[in-house]
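Engineer: Mind folding the following:
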Amino acid sequence: MVNELHAAELAVREAMGLCRAVQATIDAGVLEKRDRSPVTIADFGSQALVCRSLATHLPGDPVVGEENAGVLRQPDQAGFLDRVRSELAARGVVADGETICNWIDRGAAAPSDRFWTLDPIDGTKGFLRGGQYAVALALIVNGQVEIAVLGCPGMGNADSGGLVFSAVRDGGTRVAPADDPGDSRPVRVSDCGETVTARLCESVEAGHSAHDRSEVIGGTLGLQAEPVRLDSQAKYATVADGGAEIYLRLPVDA
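Structural biologist: All right, here's what the predicted structure looks like:
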C-alpha cells in the first residue's frame, strides 16, 4: 500500500502546515476571551486540505471526517468562510468558498468496506494553549486499520515543522520530520528495564483522565519521574518512540 501511504503522508503534512500557521496567530487575548475561532478555522482548513489531497490521489476512496460545511454555507458565516479561504490561500491553495465547502463535505461519507477516517485536529485545548495536538488519518479496510498517519506539529525540533508518524499493518512504524520526509527512521520504544525509572504519560486535562488515581498507581509502582503530560494522540507517539514507558487513561468519575 505504498501509494496509499504516500498519499496519506502528503495530506497530513499539508494540514499540519496550515494548523501551525493558525496556531501561531493565537495570543493571550484569544485565550482570555476563550475564543475558539482559531481552532475552528484550523479544523475546517485541515479537513479541506486532507480531503482535497485524497480526492486528487485516491479519488475513489470515501472519507469519514469530523466536520461538515453546513455552517460555513450560512449567509451570516461568509466572513468566517473567508478566513478559512485566506488560510488556504496562504498555503498556496486558492479556491472559492463553494469549492472549499465541497472539499470539507467530502469528509461526510458513511463508513464502508474501505474508507479513510480523519480527525483534522485532535487535542483542541492543546492547540489553543500552544501545546501538543495531532492530525490523525487512517485507512480502514474491512474493519481493520491498514494504514495510519499521525501528524504531530508540536513535536520534534521547532524548525522541523513537527513529526509525522506512519504505520502500515505488518510493516512497522516510521517517523520523519514534516519538512524532510526522506529523513525517516523506524520508531524505537524505550529500553527502560526498571519500573522505578519508568515515565508515565497522561493527559494534561484532569477531566480526561483521573490524575489522582494515576498518582496512586505511580506510587505503588515506585515511579520517581514526574508524569509526562500532553494533549492528543501525541501521547501514543511519545510512548511508541521512547519518550515514555507507560500510558494511563483512567475513567473520571461522573
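
Engineer: C-alpha from now on. contacts and neighbour counts both.
Structural biologist: Fine.

Engineer: hey, where'd the strands end up in the stretch 1-150 of the chain?
Structural biologist: 63-64, 114-122, 134-141, 144-152 (DSSP state E, counting those that start in this stretch).

Engineer: Looking at those, which is nearest to residue 128?
Structural biologist: With Cα to Cα as the measure, strand 114-122 is the member of those nearest residue 128 (11.0 Å).

Engineer: and the angle from that closest one to strand 134-141?
Structural biologist: Counting by axes from the mean of the first three to the mean of the last three Cα atoms, to 10 degrees, strand 114-122 lies at 170 degrees to strand 134-141.

Engineer: So which residues make contact with strand 114-122?
Structural biologist: Contacts with strand 114-122, where a contact means Cα atoms under 8 Å, 6 or more residues apart in numbering, come from 15, 39, 42-44, 46-47, 61-66, 107, 133-142, 232-233.

Engineer: hang on, the earlier thing: would TSV of the strands of the stretch 1-150 of the chain with mean neighbour count and distance to residue 78 be doable?
Structural biologist: Putting these into TSV (neighbours: other Cα atoms under 10 Å; distance: least, Cα to Cα, whole Å) gives the following:
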stretch	mean neighbour count	distance to residue 78
strand 63-64	24	25
strand 114-122	22	21
strand 134-141	24	26
strand 144-152	23	30
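
Engineer: okay if I get those strands as TSV plus distance to residue 97?
Structural biologist: Listed next are these as TSV, based on distance: least, Cα to Cα, whole Å:
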stretch	distance to residue 97
strand 63-64	20
strand 114-122	19
strand 134-141	23
strand 144-152	26
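
Engineer: So which of those is nearest residue 34?
Structural biologist: Smallest distance to residue 34 across those (Cα to Cα): 17.6 Å, for strand 114-122.

Engineer: Show me how far the closest one is from its chain's centre.
Structural biologist: Centroid separation for strand 114-122 versus its chain: 9 Å, with Cα atoms, centre = their mean, to the nearest Å.

Engineer: Tell me what angle it forms with strand 144-152.
Structural biologist: 30 degrees.

Engineer: sorry, back to before: and residue 98, which of the strands of the stretch 1-150 of the chain is closest to it?
Structural biologist: Once the strands of the stretch 1-150 of the chain are compared by Cα to Cα, strand 63-64 is nearest, at 18.5 Å.

Engineer: counting contacts, what elements does the closest one pack onto?
Structural biologist: strand 114-122 (3 or more Cα pairs under 8 Å, 6 or more residues apart in numbering; DSSP states H and E).

Engineer: what about 10 Å?
Structural biologist: Strand 63-64 is packed against helix 37-57, helix 97-105, strand 114-122, strand 134-141, with contacts defined by 3 or more Cα pairs under 10 Å, 6 or more residues apart in numbering; DSSP states H and E.

Engineer: which residues are contacting that strand?
Structural biologist: 47, 50-51, 54-55, 104-112, 114-119, 137-139 (Cα atoms under 10 Å, 6 or more residues apart in numbering).

Engineer: Could you also give me the structure for this next sequence, so I can compare it with the first?
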Amino acid sequence: MTGYADDIALAHQLADAADAISSARFRALDLRVEAKPDLTPVSDADTAVEREIRALLADRRPGDGLLGEEYGEQPAAGPGGRRWVVDPIDGTKNFVRGVPVWATLIALLEGDRPVVGLVSAPALGRRWWGALGEGAYAGPDAASGTPIRVSAVGDLADASFCYSSLSGWEEAGRLDAMLQLMRDTWRSRAYGDFYGYMLLAEGALDVMVEPELSLWDVAALVPVVTEAGGVFTDLSGRGVPAGDGSGEHSAVASNGLLHADILARLGRPTAR
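Structural biologist: Okay, the predicted model is just below:
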C-alpha cells in the first residue's frame, strides 16, 4: 500500500465499528438523550461510538492525536502533527427523531490540513471517502466503492443549491443574500449536515453552504469534496479549516465553476 491507503483502510475499520453501535441504537426505545451545555442533544450512541473509536485508535495509532466532539482533545504523542478528528454522529437531531440522515465523520489531519476523510451513513446504506491525491469514492463499503465526481454545471440559473438552515444565515447577517441566491438558482433545498456535501461530491447538486461549523463537522468532508473535483473554502475564500484549525468555521463547497459567484454573493454581511 502507498500514500494514504493504510489510513483509509483504518478509517473504514473505525467506521465499521461505529456503524455497528449506532445502527443498533437507531430508533431504540431505550435510547438516552441529554442536553449538552450549548443545549444541543447528545445520545448514548454518540458517546458509545466515540469511546469505541478512541479505544481502537489508542491500540492501532497510539502516537496520533485525536479530537472528538464528545470527549475533546488528546494531543499527539508521536512526531508529525497527525491527528484524527471524529464526529461520532453528525446529525444527532435526526438520529434521535428517527430520521435516517446521520453519519459518523472520520478525518485524518496533517498539521491543519485534512488529508483523509470518511463519511459513513449506515441508515442510508452508503459511505463516502477520499484521500489527498487518491480520488473520492462512494459505495456501501470499502470493497464496493466507485469513483465520484462533481457536476459540470457552470451557470447559477441551472444550479441546485443546498444549505443548512436560514436561521444561521440570519444570525450571520447574510439572510438577504441567501434568499436572493435561492431565487436565482434552479433549485434550492436544505438537506443539512454532511449530506449536502456528499451529494455535491457525487454531482447530484452543485453548491452547499453553511455559516458556522466546528472542526469535527467539516474536517472529513473536505477531502471527499476536493478529491471529487470540487472546491471547499470558508466565506472569505480561505481553505477550511483555516489558520490553526480551531474555533468555528464557515463553509462554501461547490463544483468549482460556481465558486467565485457564490463567494461574491455571500462573502460580505449586510446590515440587519
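
Engineer: Can you pull the TM-score for these?
Structural biologist: After superposition, the two chains reach a TM-score (TM-score structural alignment, normalised by the length of the first structure) of 0.67; 199 aligned residues with a Cα RMSD of 3.0 Å.

Engineer: Name the nearest residue to residue 8 of the first structure, sequence neighbours excluded.
Structural biologist: Leaving out its chain neighbours, the residue that sits closest to residue 8 of the first structure by Cα to Cα, 6 or more residues apart in numbering is residue 149, at 6.7 Å.

Engineer: how about the strands in the stretch 151-254 of the first structure?
Structural biologist: 163-168, 172-177, 185-186, 200-202, 228-229, 246-247.

Engineer: possible to save those strands as JSON lines with mean neighbour count?
Structural biologist: Putting the strands of the stretch 151-254 of the first structure into JSON lines (neighbours: other Cα atoms under 10 Å) gives the following:
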{"stretch": "strand 163-168", "mean neighbour count": "24"}
{"stretch": "strand 172-177", "mean neighbour count": "19"}
{"stretch": "strand 185-186", "mean neighbour count": "14"}
{"stretch": "strand 200-202", "mean neighbour count": "24"}
{"stretch": "strand 228-229", "mean neighbour count": "16"}
{"stretch": "strand 246-247", "mean neighbour count": "18"}
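
Engineer: Nearest to residue 83 of the first structure, out of the ones you listed?
Structural biologist: Ranking the strands of the stretch 151-254 of the first structure by proximity to residue 83 of the first structure (Cα to Cα) places strand 163-168 first, at 26.5 Å.

Engineer: and that closest one, which stretch of the second structure?
Structural biologist: Under TM-score structural alignment, the alignment places strand 163-168 of the first structure onto residues 126-131 of the second structure.

Engineer: Run the chain-centre distance for that stretch.
Structural biologist: Counting by Cα atoms, centre = their mean, stretch 126-131 of the second structure is centred 11 Å from the centre of its parent chain.

Engineer: Stretch 228-238 of the first structure too?
Structural biologist: With Cα atoms, centre = their mean, you get 11 Å for stretch 228-238 of the first structure.

Engineer: In the second structure, what range does it match?
Structural biologist: So stretch 228-238 of the first structure sits over residues 189-199 in the second structure, by TM-score structural alignment.

Engineer: Stretch 43-54 of the first structure now?
Structural biologist: By TM-score structural alignment, stretch 43-54 of the first structure lines up with residues 46-57 in the second structure.

Engineer: With the first structure overlaid, report how far the matching stretch is off on average.
Structural biologist: Here the mean offset of stretch 46-57 of the second structure against the first structure after fitting is 1.4 Å, by mean Cα distance after the TM-score superposition for the first structure.

Engineer: Go ahead and name everything in contact with that stretch.
Structural biologist: 10-11, 13-15, 17-22, 25, 33, 45, 58-71, 74, 84, 86-90, 92, 95, 104, 106.

Engineer: how about a cut-off of 8 Å?
Structural biologist: Against stretch 46-57 of the second structure from outside (Cα under 8 Å, 6+ apart): 14, 17-18, 21-22, 64, 66, 68, 70-71, 86-89, 92.

Engineer: now, among those, which is nearest to residue 252 of the second structure?
Structural biologist: Distances from residue 252 of the second structure to these, taken by Cα to Cα, are shortest for residue 87, at 19.6 Å.

Engineer: Look up how far residue 58 of the second structure lies from the closest one.
Structural biologist: 17 Å (Cα to Cα, to the nearest Å).

Engineer: Equivalent analysis for residue 117 of the second structure, please.
Structural biologist: Going from residue 117 of the second structure to residue 58 of the second structure by Cα to Cα gives 19 Å.

Engineer: doesn't residue 190 make contact with residue 243 of the first structure?
Structural biologist: Yes - here residue 243 of the first structure reaches residue 190: they are 7.0 Å apart, a contact under Cα atoms under 8 Å.

Engineer: quick one: common contacting residues for those two?
Structural biologist: Joint contacts of residue 243 of the first structure and residue 190 (Cα under 8 Å, 6+ apart) do not exist.

Engineer: the helices in the stretch 151-272 of the second structure, which residues?
Structural biologist: Here the stretch 151-272 of the second structure has its helices, by DSSP state H, counting those that start in this stretch, at 166-171, 175-184, 195-201, 215-218, 221-227, 259-266.

Engineer: From the opening residue of stretch 187-202 of the first structure to its closing one, how far?
Structural biologist: Start-to-end, stretch 187-202 of the first structure (Cα to Cα) is 20 Å.

Engineer: which other residues reach it?
Structural biologist: Contacts of stretch 187-202 of the first structure (Cα under 8 Å, 6+ apart): 173-175, 209, 211, 218, 221-230, 235, 239-249.

Engineer: Columns distance to residue 199 of the first structure on top of the helices and strands packed on strand 63-64 of the first structure, output as JSON lines?
Structural biologist: Shown next, in JSON lines, are those (distance: least, Cα to Cα, whole Å):
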{"stretch": "helix 37-57", "distance to residue 199 of the first structure": "30"}
{"stretch": "helix 97-105", "distance to residue 199 of the first structure": "39"}
{"stretch": "strand 114-122", "distance to residue 199 of the first structure": "23"}
{"stretch": "strand 134-141", "distance to residue 199 of the first structure": "21"}
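
Engineer: what's the closest of those to residue 205 of the first structure?
Structural biologist: strand 114-122 (13.6 Å).

Engineer: Against the second structure, what's the mean shift for the closest one, could you check?
Structural biologist: Strand 114-122 of the first structure versus its aligned partner: 1.3 Å mean (mean Cα distance after the TM-score superposition for the first structure).
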